[in-house]
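**Q** next come a sequence and a model predicted from it.
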Amino acid sequence: MSFPTRRKILKSLLFGGTAIAAPSAVFGAIYGRGEGMPWEPLKGQPPYYGTHEDWFFTPDEREAVAAICARLIPSDGDGPGAVEADVITFLDRQMAGFYGRGQHWYMKGPFREGTATQGYQSEHPPAELYRHALAELDGFCRAQQDAGFAALSAAQQDEILKGMDDEEITFDGVSAKAFFDLILKNTVEGYFADPIYGGNRDMVAWHYVGFPGTRYDYRDYVGHNGARIDLPPVSLMGRPGWNSSE
């Protein structure tokens, strides 16, 4: 079976809206730096995040989530993956904040099984779904392979993720499929998010797909007559060339 290139897939996810609407075959291809903003942990972040020990994931959870992200958007010769983009930091902060708590969502019953077009339907807010699902994933891996997810080979990890996506692997307390869908969506979000939120470190994902970032406007380039325009990406915090201290 042939798949489109990872570059085309990631570009379509960036410019085409939601990632989770893409077909499963597309994600099979995902399994498989130029100029950037100076990046430091917590730079530009609200003070309540503290250090990563104070965020949401335990060390074991963080290791497992990082391994999952690394398989969803792998590092290879074609371009940077979730590891280079530091997606795990984005996810850790998101789970520790209002998104992880479902703070802006209606989270009261009744809870019914929704359709694919209705979005997130779990009774658990995202952080709680992560916590329950990661515990069940760890139990499954240790029962089957006598090791946690992060310690498995890439092929074994891909097989488990595919089993969750295809609903061939199920968990007792929460939906393995719902967790897979959510972490895939969140991984893509962290890969392409503005670096101020913790992921897309040094804007590596924007460099990779040629996205110019959060520029004020493009009036200077309206009359380019279809010619290619190569612009270094700009974060909400700007870029090195705009920093007079450098």
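**A** Received the coordinates, thanks. Being a predicted model, the structure only gives us computed values, none of them experimental.

**Q** hey, let's count contacts and neighbours off CA atoms from now on
**A** Fine.

**Q** roughly how far does the residue sitting nearest the centre point of the chain sit from D217?
**A** By C-alpha atoms, centre = their mean, the chain has its centre lying nearest to T187, at 1.2 Å. Remark: distance between T187 and D217 (C-alpha to C-alpha, to the nearest Å) = 28 Å.

**Q** if we can go back for a sec, so the residue nearest to the centre of the chain sits against V87, correct?
**A** Yes: here T187 reaches V87: they are 6.4 Å apart, a contact under C-alpha atoms under 8 Å.

**Q** which neighbours do these two have in common?
**A** Taking C-alpha atoms under 8 Å, 6 or more residues apart in numbering as the criterion, T187 and V87 both touch C69.

**Q** just the helices in this protein please.
**A** Taking DSSP state H, the helices of the chain run over residues 6-15, 24-31, 59-72, 87-96, 98-101, 126-145, 154-165, 176-192, 204-209.

**Q** okay, those in a markdown table with distance to G119 next?
**A** Shown next, in a markdown table, are the helices of the chain (distance: least, C-alpha to C-alpha, whole Å):
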| stretch | distance to G119 |
| --- | --- |
| helix 6-15 | 17 |
| helix 24-31 | 17 |
| helix 59-72 | 20 |
| helix 87-96 | 18 |
| helix 98-101 | 15 |
| helix 126-145 | 13 |
| helix 154-165 | 16 |
| helix 176-192 | 10 |
| helix 204-209 | 25 |
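
**Q** out of those helices, flag the one nearest P80.
**A** Minimum separation from P80 across the helices of the chain (C-alpha to C-alpha) falls at helix 204-209, 6.9 Å.

**Q** other SSEs contacting the closest one?
**A** helix 6-15, helix 176-192 (3 or more C-alpha pairs under 8 Å, 6 or more residues apart in numbering; DSSP states H and E).

**Q** most packed of these?
**A** Highest mean neighbour count among the helices and strands packed on helix 204-209 (mean count of other C-alpha atoms under 10 Å): helix 176-192, with a mean of 22.

**Q** and here is the other one:
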Amino acid sequence: MTSPDKAGRRSFLKGSIAIVPVAAVGTASAVLRPTADEIKRSAPPPDTPAQQHYQPGYFTPDEWAFVNAACDCLIPKDQVGPGAVELGVPQYIDRQLQTGYGDASRWYMHGPFQKGAPEFGYQSKLTPKEQYRLGIRAIDAYCKAHFSGKSFAQLEKAQQVAFLKDVEGGKIQDDFNMKSFFSGFLLKNTMEGYFGDPMYGGNKDMGSWKMIGYPGARADYVEWVSESKPYPYGPVSQYGKRG
């Protein structure tokens, strides 16, 4: 949530993400290439947008309210482009937690679990599913204790943003380590769902790709790499759908 000094957060994203190749806009379960079954369970059919009245398969109603509120804080809709909720990012996160990613099925999850430098990889016995369940529980408990019994989703938008900034900055001390959950899962997964291929359940109608002028999975656009003007054609998803 930290903004560059001379540019708005969304403008910064628009300028920096536009040059990232499609392979780099990964998804949570793509440590290895996802299986066909995982893709089928995590994504809607190629011509079906994220449903307005989507029913979460993993999150409880209170957790779902948190995820929607948090995603809206991280990437809100504004004059630059669509917001995370509008592009189905909460749905993306819920779907991913129902794949092997949610159970950490492709991660080494045996002990010993010790604190270590980032280059040593993930050091926790908690799966992504458990991170979300316990992380949301810890955040809501803290909010209720410090905001007159209100959960995170019940706070005013300005309060939510200020709280997440404090979490990101490590200003809130807690037993669960909300900062690690925020940076390692919530923020990361929100970015994935917003900028990833729609086949994974987010980035509805390739809205973020249109915003930054990203061509998507087009076979050839080398001649435009050195051009200073915007790419003139709409994006293409890995399903072949054109934006």
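**A** Yes, it's here. Treat the numbers as computed from the prediction; the structure is a model and nothing was measured.

**Q** overlay them and tell me the TM-score.
**A** Remark: TM-score between the superposed chains equals 0.78 [TM-score structural alignment, normalised by the length of structure 2]; 212 aligned residues with a C-alpha RMSD of 2.7 Å.

**Q** which among the helices and strands packed on helix 204-209 of structure 1 is found nearest to M203 of structure 1?
**A** Counting by C-alpha to C-alpha, M203 of structure 1 lies closest to helix 176-192 out of those; the figure is 8.1 Å.

**Q** rewinding a little: relative to G81 of structure 1, which of the helices and strands packed on helix 204-209 of structure 1 is closest?
**A** helix 176-192 (8.0 Å).

**Q** what helices and strands are in contact with the closest one?
**A** helix 59-72, helix 87-96, helix 126-145, helix 154-165, helix 204-209.

**Q** which one of those helices is the most hemmed in?
**A** Buried most deeply of these, by mean count of other C-alpha under 10 Å, is helix 87-96, with a mean of 24.

**Q** what's the mean gap between it and the aligned bit of structure 2?
**A** For helix 87-96 of structure 1, the mean deviation from structure 2 after alignment is 0.5 Å (mean C-alpha distance after the TM-score superposition for structure 1).

**Q** spit out the contact partners of Y200 of structure 2.
**A** Contacts of Y200 of structure 2 (C-alpha under 8 Å, 6+ apart): T27, I39, S42, A43, P44, Y92, Q96, G193.

**Q** and with 7 Å instead?
**A** By C-alpha atoms under 7 Å, 6 or more residues apart in numbering, the residues touching Y200 of structure 2 are I39, S42, A43, Y92.

**Q** likewise for I212 of structure 2?
**A** Here I212 of structure 2 is in contact with K14, A18 (C-alpha under 7 Å, 6+ apart).

**Q** returning to that earlier point: and the helices and strands packed on helix 176-192 of structure 1 as a markdown table, adding distance to T117 of structure 1?
**A** Below are those laid out as a markdown table (distance: least, C-alpha to C-alpha, whole Å):
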| stretch | distance to T117 of structure 1 |
| --- | --- |
| helix 59-72 | 22 |
| helix 87-96 | 23 |
| helix 126-145 | 18 |
| helix 154-165 | 17 |
| helix 204-209 | 28 |
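
**Q** run a quick neighbour tally on the alignment partner in structure 1 of N203 of structure 2.
**A** Counting by TM-score structural alignment, N203 of structure 2 lines up with N200 in structure 1. For N200 of structure 1, the neighbour count with other C-alpha atoms under 10 Å is 30.

**Q** N200 of structure 1 contacts V188, doesn't it?
**A** No: with contact defined as C-alpha atoms under 7 Å, N200 of structure 1 does not count as touching V188 (9.9 Å).

**Q** which residues sit in contact with F176 of structure 2?
**A** Residues in contact with F176 of structure 2 (C-alpha under 7 Å, 6+ apart) are A138.

**Q** circling back to that earlier point, please point out which of the contacts of Y200 of structure 2 structure 1 shares.
**A** Among the contacts of Y200 of structure 2, the ones still in contact in structure 1 (both residues aligned by TM-score structural alignment, their matches' C-alpha atoms under 7 Å) are Y92.

**Q** by neighbours, which of the contacts of Y200 of structure 2 wins?
**A** Going by other C-alpha under 10 Å, Y92 tops these with 29 neighbours.

**Q** one step back: with adjacent residues omitted, what lies nearest to the match of N203 of structure 2?
**A** A85 (4.3 Å; C-alpha to C-alpha, 6 or more residues apart in numbering).

**Q** what does K241 of structure 2 align to in structure 1?
**A** K241 of structure 2 maps onto R239 in structure 1, by TM-score structural alignment.

**Q** so how far is A127 of structure 1 from that match?
**A** R239 of structure 1 is 32 Å from A127 of structure 1, by C-alpha to C-alpha.

**Q** same question for Y216 of structure 1.
**A** Counting by C-alpha to C-alpha, the gap from Y216 of structure 1 to A127 of structure 1 is 34 Å.

**Q** what about stretch 222-241 of structure 1, how long is it end to end?
**A** With C-alpha to C-alpha as the measure, what separates the two termini of stretch 222-241 of structure 1 is 23 Å.

**Q** looking at the helices and strands packed on helix 204-209 of structure 1, which is closest to D158 of structure 1?
**A** Comparing these by C-alpha to C-alpha, helix 176-192 comes nearest, at 12.0 Å.

**Q** what comes into contact with that closest one?
**A** Here helix 176-192 of structure 1 makes contact (C-alpha under 7 Å, 6+ apart) with 14, 19-20, 69, 72, 82, 85, 87, 90-91, 129-130, 133, 164-165, 167, 169-170, 199-200, 205-206.

**Q** how much does that helix deviate in direction from helix 24-31?
**A** Angle, helix 176-192 of structure 1 to helix 24-31, by axes from the mean of the first three to the mean of the last three C-alpha atoms, to 10 degrees: 50 degrees.
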